[in-house]
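S.K.: The following comprises the amino acid sequence and a computationally predicted model.
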Amino acid sequence: MSKPDFVIRNLHVQVEGKEILKGVDLHIRGGEIHAIMGPNGTGKSTLASAIMGHPHYEVTEGEILLDGQNVLEMSVDERARAGLFLAMQYPAEVPGVSNANFIRTALNARRGEGNEIPVLQFHRRLVQKMKELSIDPSFAERYLNEGFSGGEKKRNEILQMAMLEPRIAILDEIDSGLDIDALKIVANGVNQLRSDNIGFLIITHYQRLLNYIVPDVVHVMMQGRIVKSGDAKLAEELEAKGYDWLKQELGIEDETVEVEA
């Protein structure tokens, strides 16, 4: 299997006539972890939603390519089958659908008709992954995310990612609301999956997550654009100094561009 190659060029996105993303460029290869940081309301979550095809977000210019294929011509389910995965900031509760059934259905859709995973093989794999992520085995038969704590929901997102084996994984503030123990478990799950067969885009406000998942590249987003990129030391600098020095350096007075989706 070739290494994944994910390219975003000059991406512009608007919501209800207001432009949110104003020319985003990004290139993620297999084996790489890219982190996007920035103040609230600068377009980070809009980027994640636009990549996955949320209907509320209209792409007005630019392109998104996964392994040379035009993502913008795909429906949401086609993007997922092609290998895009989004771990959501606020995972939804789905009463009546067990966690195991949801994951198996998603995995079989990803594998394609005629290549469905045998039930016993799926069960063994699910049990092993749940053990690695410190998820109680009983959660397999509970309804998807129903009654789960915030930390359990986030671990469940990582469990889905581990089972689906995407080519590009987008983690949208996967660290929000986690205590330090849950954060370490989630980070460990990501680190276990790190290989040339997957690339990561991690959206976060805080450098603390990047203490446990060390990125290859850190990008800073302001006013709907990536305004600065660097290595992991850039995140440390932002943690120590905040964003005001960068706003001053770039002449940015008001970085807020996002609207409520």
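M.R.: Noted; the coordinates are in hand. Numbering: from 1, shown residues only.
S.K.: Every contact and neighbour count from this point should use C-alpha atoms.
M.R.: Will do.
S.K.: Helix, strand, or coil at the closest residue to Gly150 other than its chain neighbours?
M.R.: Nearest non-adjacent residue to Gly150, counting by Cα to Cα, 6 or more residues apart in numbering: Gly177, 6.5 Å away. Here Gly177 is recorded as coil under DSSP: H, G, I helix; E, B strand; the rest coil.
S.K.: Can you report how many residues lie near Gly177?
M.R.: Gly177: 14 surrounding residues under other Cα atoms under 10 Å.
S.K.: ok, it to Thr204 distance?
M.R.: Look at Gly177 and Thr204: by Cα to Cα, to the nearest Å, they are 12 Å apart.
S.K.: Give me the number of neighbouring residues for the closest residue in space to Asp216 that isn't next to it in sequence.
M.R.: Leaving aside its sequence neighbours, Asp216 sits nearest to Ile33 (Cα to Cα, 6+ apart; 5.4 Å). The tally of other residues near Ile33 (other Cα under 10 Å) stands at 22.
S.K.: Over to Phe102?
M.R.: Using other Cα under 10 Å, the number of residues around Phe102 comes to 15.
S.K.: And the residue nearest to Ser98 when sequence neighbours are not counted, how far from Ala162?
M.R.: Distances taken as Cα to Cα, 6+ apart put Tyr143 closest to Ser98, at 4.2 Å, once the chain neighbours are dropped. Per Cα to Cα, Tyr143 is found 19 Å from Ala162.
S.K.: Show me where this structure has its helices.
M.R.: 44-52, 76-82, 99-111, 119-132, 150-164, 180-193, 232-241, 244-250 (DSSP state H).
S.K.: Kindly reformat those helices as TSV containing distance to Lys22.
M.R.: Below are the helices of the chain laid out as TSV (distance: least, Cα to Cα, whole Å):
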stretch	distance to Lys22
helix 44-52	11
helix 76-82	22
helix 99-111	32
helix 119-132	39
helix 150-164	29
helix 180-193	30
helix 232-241	23
helix 244-250	16
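S.K.: And here is the other one:
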Amino acid sequence: MLKVENLWVKVEDKEILKGINLNIGENELHVVMGPNGSGKSTLALTIAGHPKYKVIQGSILFEGEEITSLPPEERVKKGIFLSFQHPVEVDGVKIIHFLQRILKNLKGMDEIKAYEAIYTAIKELGLDESILTRFLNVGFSGGERKKLEMLQAYLVEPKLLILDEPDSGVDVDSLKTIAKIIRRLYERGTSVLLITHYGRILEYLNPTKVHVIKNGKIVASGSIDLVKIIEERGYSAVGDNEE
């Protein structure tokens, strides 16, 4: 489904990614881990098409189509969804209206059908429906922001879900809810690229493959056993020992 080939990316004249190769098949769950500043978020944002991240070499293919130069809105229409590490606040925009607009633009739903789909999803996921009358992320805790991101993904049902540290800044209960939504989407056929610092969210998931990025390169790929090595001995025990 996703093929990243020899990807080199820079931000403001600084090279961040240095020859990344990554293949994600249909209905696979891949995990990317690595130290701070290693390039994990850069990889996620580049795949999603953030204009700040400039591809200087290599390519990104989605379902066999070259998307390296496509704007982010076109990538969304093709089925790529990015859950942000730090979702922004938008005062004055109610969440119910925001979600209705998403479903209209991506699924062609009218307001009534979108309203019904949103409330059905809220009930299925066990979320608090009072969240829908609040303004987008305004005054939200870390867990509330991440759960709202996951609600959006659940409604959209993307082909590829990219999660940039969905477990950061959340409590244990929120983490379980987030993992449950990821698992449901995965079981429905969504492929997942999950970026994380820690292995705690993987207690609730069963990844296809785990990758370790250090200094802008994937230095190791393997099973869930890689996570155990990192937790016991740190990132220095994996790959080429670069920091």
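M.R.: That came through, no problem. A quick note: this is a predicted structure, and the numbers were derived from the prediction, not measured.
S.K.: Any idea what the TM-score is?
M.R.: Once superposed, the chains reach a TM-score of 0.95 (TM-score structural alignment, normalised by the length of the second structure), with 243 aligned residues with a Cα RMSD of 1.4 Å.
S.K.: In contact with the counterpart of the residue nearest to Ser98 of the first structure in the second structure, which residues?
M.R.: Matched by TM-score structural alignment, Tyr143 of the first structure corresponds to Phe135 in the second structure. Counting by Cα atoms under 8 Å, 6 or more residues apart in numbering, Phe135 of the second structure makes contact with 90-95.
S.K.: between those residues, which is closest to Thr120 of the second structure?
M.R.: Using Cα to Cα, Ile95 comes nearest to Thr120 of the second structure of the contacts of Phe135 of the second structure, at 15.2 Å.
S.K.: excluding its backbone neighbours, what's nearest that closest one?
M.R.: Spatial nearest neighbour of Ile95 of the second structure, excluding adjacent residues (Cα to Cα, 6+ apart): Leu132 at 4.9 Å.
S.K.: now swap in His211 of the second structure and tell me
M.R.: In space, and not counting its chain neighbours, His211 of the second structure is closest to Ser221: 4.3 Å by Cα to Cα, 6+ apart.
S.K.: My understanding was that the one you found contacts Val210; is that so?
M.R.: Yes: the criterion here is Cα atoms under 8 Å, and Ser221 of the second structure meets it with Val210 at 5.6 Å.
S.K.: more crowded one of the two?
M.R.: Val210 (21 against 18).
S.K.: surely that one meets Gly34?
M.R.: No: counting by Cα under 8 Å, Gly34 is not a contact partner of Val210 of the second structure; they are 10.6 Å apart.
S.K.: For the residue nearest to Ile95 of the second structure, give me its contacts.
M.R.: Counting by Cα under 8 Å, 6+ apart, Leu132 of the second structure touches 94-96.
S.K.: how about Glu132 of the first structure, what's its match in the second structure?
M.R.: By TM-score structural alignment, Glu132 of the first structure lines up with Glu124.
S.K.: residues near that match, how many?
M.R.: If you count neighbours by other Cα under 10 Å, Glu124 of the second structure ends up with 10.
S.K.: What distance do you get for it to Leu194 of the second structure?
M.R.: Glu124 of the second structure sits 23 Å away from Leu194 of the second structure, going by Cα to Cα.
S.K.: now swap in Leu132 of the second structure and tell me
M.R.: In this view, Leu132 of the second structure and Leu194 of the second structure are 26 Å apart by Cα to Cα.
S.K.: cool, and Ala117 of the second structure?
M.R.: As judged by Cα to Cα, Ala117 of the second structure and Leu194 of the second structure stand 26 Å apart.
S.K.: With neighbour numbers in mind, choose between these two.
M.R.: Taking other Cα under 10 Å, Ala117 of the second structure and Leu194 do not tie; Leu194 has more neighbours (25 against 16).
S.K.: So Ile118 of the second structure sits against Leu99, correct?
M.R.: Yes: Ile118 of the second structure lies in contact with Leu99 (Cα under 8 Å); the separation is 7.5 Å.
S.K.: Now do the contacts for Val227 of the first structure.
M.R.: Val227 of the first structure sits next to 219-221 when contact means Cα under 8 Å, 6+ apart.
S.K.: again with Ile16 of the second structure
M.R.: Ile16 of the second structure is in contact with 8-10, 38-39, 42, 215-216, counting by Cα under 8 Å, 6+ apart.
S.K.: neighbours around the aligned partner of Met163 of the first structure in the second structure, how many?
M.R.: Using TM-score structural alignment, the partner of Met163 of the first structure in the second structure is Leu155. Leu155 of the second structure has 19 neighbours, counted by other Cα under 10 Å.
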